[in-house]
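this one's structure only:
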């Protein structure tokens, strides 16, 4: 029993990290009031393995926190399947950063809004049976504010199962989670009905505020090692509730991800970013430099229709962790502070432009040399074809001459034979005539 308790404490110690509460202020005045939230880093796979694990939020079950995180990503990424999102969030190597508000603060804000007569324009959705809830869009009723795909700051990637056994285990986990989701959705409808029926003279209990009312934003990442032996932090999912956008929540989560003291040591921070969110991540310090990110082409094609962006941490990673406050303003008049960041950024940009210009010039020279080599090769090939043709003609000419010489030699031999035969014939005739004359004389 003591060994099991020790194991549970070790798992919880490494799986859950609570950060300090941070205040957020909307950029546009009048959009909403200021609010506070606390970031929690959690490994859902390890936490949900323990049946008696401590609650991440008082009076809220841990499986409800997982359900609301999956629901947030589901309404933010309409093109992704809920089961695919669940596999990413509940993966053993996945770490999640969840930003949650305190139930008391949410309750006071709700009472203040209701006292001013501000109520949601839509009625609570009717209760549905378990069989009537489809898998697609099943989380659309979790949040009163609807998330739009075009206005999110997000990035996503996913991995497939490696073998059939692992796929079967994941399928069983998804079926278990799916049954818990139905219970969670039923509680969401009940809590929303309680809030809609609340009157000012009545007392509303904190239990009317569930996980769907507490979540502000969430991100999922994992640490992995590439084939080049580089350890990278790869962002899988990032989303913020619509009612909390333009308050610095997304930037705050990215700053947490850039902190090795919280997420663990890494050499580069990678994110597959949708084209509409490139400016957001650029403002957060990530770079979409093509030449730089070509170094990480191993993960470049893991997600389609995205831009690979990277962040390289500074060399001095031994500094103590401090929570990055949103909208923190640095006092430039503080004594002893003389670092001009704007000038440094201008120098870095100028260095990038010069490096790009040098690369372009080198690329132009290389391409022209390649074209010159191709031209010379074509000329050489043409000359070789001409030489080959001349060699063939020479061989044919040699054969023709050999045949002509052979024919001439044969003609000469034939002529000489004929002349020799004629001379022999004439000699024979002369000898015969001389013999005949000598015989006549003798007679």
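Received, thanks. Everything numeric here is computed off the predicted structure, so don't read it as measured data.

CA only for contacts and neighbour counts going forward, please
Will do.

does the residue nearest the centre of the chain belong to a helix, a strand or coil?
Taking C-alpha atoms, centre = their mean, the centroid of the chain lies closest to residue 272, which sits 3.7 Å from it. Using DSSP: H, G, I helix; E, B strand; the rest coil, the structure places residue 272 in strand.

next one: residue 198
coil.

same deal with residue 229?
Going by three-state DSSP: residue 229 is coil.

coming back round to it: nearest spatial neighbour of the residue nearest to the centre of the chain, skipping sequence neighbours?
In this structure, residue 272 finds its nearest non-sequential neighbour in residue 308, 4.7 Å apart by C-alpha to C-alpha, 6 or more residues apart in numbering.

now do the buried residues in stretch 89-107.
Using 16 or more other C-alpha atoms under 10 Å as the test for burial, stretch 89-107 gives 89-91, 94-103, 106-107.

and here is the other one:
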């Protein structure tokens, strides 16, 4: 399903309620669709306006990320995005309340249009974030960006982005009490992008790539709603694990919904996702009966599945224990063999040392005998020389 639409009621921190439109959109398929798609009649073309608003919200809520990777993630093949939009009436009602509150603080000489401009800048950070980010992007466009976004859908985005920004700026100049001043960038309050990845036959992971909630709509239960939907099999399909790279500041948020940053568990899945900057890999493994319990849960089936998983875990545990023990036995026997080799080499060294000592002693004896022989020979020569000198007769010669 490329588009899914539903409505949900949320409660603000002040106790007021508002109803929002919930969309689940596959932007990639929408861009490649040959027939026009209209999710909401007043937004045309909805897929282009909506994707720019979604990217803008992520860009503002996740300042460490560049705009281009956000576009690539939202528009990736197989990626789906949950988008929560409030109604036009809710936007106008909130502005009316803020204007009434701000007008009490402004001087009487301040015009209503100036007060409205101040209110718009304070209450709509997404508009400011989008314009600033996109202006920077357009000011440093290069051929590398064109090569990175070379498919048809991204060409459509690059052409429509400037138009969207111009229209967003024009809406800011309108009377904020009119419908014409409300754009999709004002209506998007939250979004979350996810995709399914097949690890191997029978093993599937769901990657949560992006989650963003507009600042003024936090603590309204929207984050919880997004997480419960992305954990629901009916929304994302059957899975073995949910994965996400959470911003360091958001780790505690994911902990509240059953995610863990255990490095041993994360080690298995680390190759499936490219990490964002300043992020932590977290994972959620659903219980045996599914991510959520419902009235129709079959307890017997759940227990049977648990027993099967437990048996598989025991078998895997035995297998790992066997491999560990085998390794330890191999290591022990290797150490014994090395000790035997060392002992044998020590015996050879002792034998050679003994032979060397014996040869040294024999050498000393031979050197002494040779020295004595030389002394004796010298004495004999001296004696012969003396005898010849005594027997020498000059007359005879």
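Structure received. Only a predicted model underlies this, so the values are computations on that prediction, with no experimental measurement involved.

before we move on, back to that, what range in the second structure does the helix or strand harbouring the residue nearest to residue 272 of the first structure sit on?
According to DSSP states H and E, residue 308 of the first structure maps onto strand 307-311. Taken onto the second structure by TM-score structural alignment, strand 307-311 of the first structure occupies residues 280-284 there.

how many neighbours does the residue nearest to residue 272 of the first structure have?
Using other C-alpha atoms under 10 Å, residue 308 of the first structure has 27 other residues around it.

for it, give me its contacts.
By C-alpha atoms under 8 Å, 6 or more residues apart in numbering, residue 308 of the first structure lies in contact with 270, 271, 272, 273, 288, 293, 300.

assess the claim that residue 54 of the second structure and residue 191 are in contact.
Yes: the criterion here is C-alpha atoms under 8 Å, and residue 54 of the second structure meets it with residue 191 at 6.7 Å.

between these two, who's got more neighbours?
Higher neighbour count among residue 54 of the second structure and residue 191: residue 54, with 29 against 26, using other C-alpha under 10 Å.

matching residue 226 of the second structure against the first structure, which residue comes up?
Residue 226 of the second structure maps onto residue 253 in the first structure, by TM-score structural alignment.

confirm that its match sits in a helix.
Yes: applying three-state DSSP, one finds residue 253 of the first structure inside a helix.

my read is that it contacts residue 219, right?
Yes: counting by C-alpha under 8 Å, residue 219 is a contact partner of residue 253 of the first structure at 7.3 Å.

any residues in contact with both of these two?
residue 97.

more crowded one of these two?
residue 219 (26 against 22).

how about residue 43 of the second structure, what's its partner in the first structure?
In the first structure, residue 43 of the second structure lands on residue 60 (TM-score structural alignment).

contacting residues around that match?
210, 211.

if you set the cut-off to 10 Å instead, what comes out?
103, 207, 209, 210, 211 (C-alpha atoms under 10 Å, 6 or more residues apart in numbering).

counterpart of the first one in the second structure?
For residue 103 of the first structure, the aligned residue in the second structure is residue 88 (criterion: TM-score structural alignment).

got it, and the second one?
Taking TM-score structural alignment for the superposition, residue 207 of the first structure sits opposite residue 180 in the second structure.

so how many other residues sit close to that match?
13.

correct me, but it touches residue 171?
Yes: in this structure, residue 180 of the second structure is within contact of residue 171 by C-alpha atoms under 10 Å, at 6.7 Å.

sorry, back to before: overlap between the contacts of residue 60 of the first structure and the second structure?
Here is what carries over to the second structure from the contacts of residue 60 of the first structure, by both residues aligned by TM-score structural alignment, their matches' C-alpha atoms under 10 Å: 210, 211.
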